[in-house]
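>>> Sequence first, predicted model second:
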Amino acid sequence: MRSTFKGAAIAALSLTIASEAFATDWNVSLWGKRRAFTEHVEKLAELVSEKTNGEFTLSISYGGLSKNRENLDGISIEAFEMAQFCAGYHRDKNPSITVLELPFLGVTSLEQEIALSMAVYNHPATQADLARWNATLLMPSPLPQYNIAGAGDAPATLADFKGLTVRATGGIGQAMETIGAVPTSMSASEVRQAMDSGVVKAVSFAPHAHMSFGTIENATWWTTNLNPGTVNCPVVVNSDALANLSDEHRDALLGSVDEALAHYVDNYNNKTMVAWGPALDEKGIQQVTFSDDEIAAFRDAAAAPAAEAWIADNTARGLPAQELYDLVTGMIANGS
């Protein structure tokens, strides 16, 4: 009898060890709080767990693993297996994807932003660029065109931006400089304090971020049609961790990306944007719309010089910059 119980115990222990051996838990470094910007990661975690019967899980942390500007560094040393970051936070670390942050590209939808991002992410030069950090690009975090919320007197014309301190990163910051604004780069989680203290008078964000990070709590105006561009914020995975997944788990992860992005787009369009207008009205925020002529002049002053400078700088880095730029602008011209 004792031998029977001993055999059963060994069998149970063996099953437990086998189960643990097949279980995989990845740490995912995000920041802020759960919001429209992170819904695709949340959905991805849900899908992966479902497809693997809980054997592969994504443990999402909002700021507990790393600062957002250090997420790419954390990926490179496998401090965690997945992370989100924005290209404009450290342009020198990921120059290839900053082509997607050039001002006035003319992107009109989240779906188009996804298509452009994936085309750039799949380009061999981009993959080599991110491989320096042992990172594999998984999916974008598509965002609409940015606009600006500010405190104080609303600008009546674009000339009124002269001297105004604006939180604006990447190509948006470059564009704002052309109309005399003073762009300041800072992470999203630092913005509310900077605005409260007067370090910046205005903030360039997508609608979800204006709500999530509280800029509309003390804003008095918002631009409806400035639309200078957007930022590109990929989700990446550590390349070694991806390679070490079992085929089943890797298929579950990669095979869930499209559904996760579809969920993200649906949530952004049908929840975030539906809530945005009422939020502005509730706060009594003045909506500022500039004339077509002013916007055209702004675009003419900002777009071409920024593109030319980006191509020259990144060609000097050894990137096929003209090729990447032509890829993006060609897809936009073709309505892709």
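Received it, and whenever you're ready, just let me know what you need.

>>> CA atoms for contacts and neighbours, from now on please.
OK.

>>> Check which element follows the helix or strand in which Phe5 is found along the chain.
When secondary structure is defined by DSSP states H and E, Phe5 falls within helix 2-22. Using DSSP H and E, the helix or strand that directly follows helix 2-22 along the chain is strand 24-30.

>>> Determine the set of other helices and strands touching that next one.
Counting by 3 or more C-alpha pairs under 8 Å, 6 or more residues apart in numbering; DSSP states H and E, the packing neighbours recorded for strand 24-30 are strand 56-62, strand 82-84.

>>> Of all the residues in the helix or strand just after it, which ones are buried?
Of the helices and strands lying after strand 24-30 in sequence (DSSP H and E), the nearest is helix 39-51. Along helix 39-51, the positions that meet the burial threshold by neighbour count (16 or more other C-alpha atoms under 10 Å) are 39-49, 51.

>>> take the one below as the second:
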Amino acid sequence: MRKLMSQTAVAALTLAFATEAMATEWSVSLWGKRRAFTEHVEKLAELVSEKTGGEFTLNISYGGLSKNKENLDGISIGAFEMAQFCAGYHRDKNPSITVLELPFLGVSSLEQEVELSMAVYQHPAVQKDLARWNATLLMPSPLPQYNLVGVGDAPSTLADFEGLSVRATGGIGKAMETVGAVPTSMSASEVRQAMDSGIVKAVAFAPHAHMSFGTIENGTWWTTNLNPGTVNCPVVVNTDALNDLSDEHRAALLESVDEALAYYVEFYNSKTMAAWGPALEERGIAQVTFSVGAVTAFKEAAAAPAAAAWIEENTKRGLPAQELYDLVTGMIAKGE
């Protein structure tokens, strides 16, 4: 009997150790606070936990693990297993995906933004580019076209942007330069203080970020239709950590991406955009709409030169820049 009890105890202990060994916890580095921009990561964590019976957990941190501009560095050294960042924060570290930040590409929906991003992420040259940081691209954070919230006198023509200090990253910043604005790159969490102190007079954001980071609290005007472009903010995972997952856990993660993205798009379209108009009206923010001719002139001044410069610069880096650009613009043209 004693021998049987001993065997039972050993078996129970072995099972306990095996169960503990199967459990996987990943740290996920985001920033700011939970908002539309992070809903796909939240949903992914929920789905992964459900599919693995709680054995695989994504522990999401909003700023507790790293600064947002250092998330890719953290991934590269394995400081955490998953992170979100924006390509425009460090263009030299991820030049291949900045093709998606070129101005006036003509992306018409979040669904199309997802399709374009995933196609670019799967390109071998892009995967090689991110592999330098031991990073595997998992999914995008699709955003609508950016527009400006500003303080002071509202612009009535493109000429009114001359000398205006604007928080605008990536291709949007390049576009604003063509109308005489002075773009400044800073992280989203720094924007409100920069507006309050007068460092910038306007901020280019998607609607959710204008609400989340407080630009509409002191903004006096909003451009409804400049639509110069958007930013690309992928979610990446540490490649070694991904490879170390069990087949079951890896499948649970990768097979949940499409559902998480679908949830994100629905959330953004139905909840965020529904709240945007009322938020502007409640605060008495003037809505500035430019003529079709003005927007067309803006596009003509910004789009082609930015694309040509991007292709030239990144071809010199050894990237198939023309091929990547043609991939994106070809898909957009096909979708029209």
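Perfect, thanks for sending it. Just so you know, these numbers come straight off a predicted model, no measurement behind them.

>>> Quick TM-score on the pair, please.
For this chain pair, the superposition-based TM-score is 0.98 by TM-score structural alignment, normalised by the length of the first structure; 336 aligned residues with a C-alpha RMSD of 1.0 Å.

>>> Comparing the helices and strands packed on strand 24-30 of the first structure, which comes out most buried?
For those, average neighbour numbers computed from mean count of other C-alpha atoms under 10 Å are highest in strand 82-84, which has a mean of 29.

>>> Please, which helix or strand holds the most centrally placed residue in the second structure?
Central residue of the second structure (C-alpha atoms, centre = their mean): Cys233, 2.1 Å from the mean position. For Cys233 of the second structure, there is no enclosing helix or strand under DSSP H and E.

>>> Then Ala262 of the first structure?
Counting by DSSP H and E, the secondary-structure element that holds Ala262 of the first structure is helix 257-267.

>>> mean distance, that helix to its aligned residues in the second structure?
Per the superposition on the second structure, helix 257-267 of the first structure and its aligned residues are separated by 0.2 Å on average (mean C-alpha distance after the TM-score superposition for the first structure).

>>> which other residues reach that helix?
Residues external to helix 257-267 of the first structure that are found in contact with it (C-alpha atoms under 8 Å, 6 or more residues apart in numbering): 36-37, 39-41, 43-44, 110-111, 138-139, 142.

>>> swap the cut-off to 10 Å and go again
35-48, 109-111, 114, 138-143, 268, 270-274 (C-alpha atoms under 10 Å, 6 or more residues apart in numbering).

>>> Contact partners for the closest residue to Val288 of the second structure other than its chain neighbours?
Closest residue to Val288 of the second structure in three dimensions, ignoring its sequence neighbours and counting by C-alpha to C-alpha, 6 or more residues apart in numbering: Thr223, at 4.7 Å. Thr223 of the second structure makes contact with 146-150, 154-156, 204, 286-290 under the criterion C-alpha under 10 Å, 6+ apart.

>>> Now do Thr223 of the second structure against Val328 of the second structure, distance only.
Separation of Thr223 of the second structure from Val328 of the second structure (C-alpha to C-alpha, to the nearest Å) stands at 26 Å.

>>> quick revisit: got the buried residues for the helix holding Ala262 of the first structure?
Buried-residue list, helix 257-267 of the first structure, by 16+ other C-alpha under 10 Å: 257, 260-261, 263-265, 267.

>>> Check stretch 176-186 of the first structure too.
Residues of stretch 176-186 of the first structure classed as buried under the neighbour-count rule (16+ other C-alpha under 10 Å) are 176-183.

>>> Other residues contacting that stretch?
Outside stretch 176-186 of the first structure, the residues that touch it by C-alpha under 10 Å, 6+ apart are 69, 88-89, 103, 158-175, 191, 194, 199-200, 202-204, 228, 297-299, 301-303, 305-306.

>>> From the residues you listed, keep the buried residues only.
The neighbour-count criterion (16+ other C-alpha under 10 Å) marks 69, 88-89, 103, 158, 161, 164-175, 191, 194, 200, 202-204, 228, 298-299, 302-303, 306 among the contacts of stretch 176-186 of the first structure as buried.

>>> if you look at those residues, which of them are in strands?
Among these, the subset assigned to strands under DSSP state E consists of 165-167, 202-204.

>>> quick one on the thing from earlier: what's the average distance of the helix holding Phe5 of the first structure to the second structure?
Once fitted to the second structure, helix 2-22 of the first structure is off its aligned match by 2.5 Å on average (mean C-alpha distance after the TM-score superposition for the first structure).

>>> tell me the angle that helix makes with strand 56-62.
Per axes from the mean of the first three to the mean of the last three C-alpha atoms, to 10 degrees, the angle that helix 2-22 of the first structure makes with strand 56-62 is 60 degrees.

>>> Let me see the ranges of the helices in the first structure.
Counting by DSSP state H, the segments of the first structure that form helices are 2-22, 39-51, 71-76, 110-121, 124-131, 170-178, 188-197, 207-212, 239-243, 247-254, 257-267, 273-283, 292-316, 321-333.

>>> The fourth one vs the second structure - mean distance after superposition?
What that stands for is helix 110-121 of the first structure. Helix 110-121 of the first structure: mean distance to aligned residues in the second structure after superposition is 0.4 Å, counting by mean C-alpha distance after the TM-score superposition for the first structure.

>>> Find the residue closest to Arg34 of the second structure in space, skipping its chain neighbours.
Tyr62 (7.6 Å).
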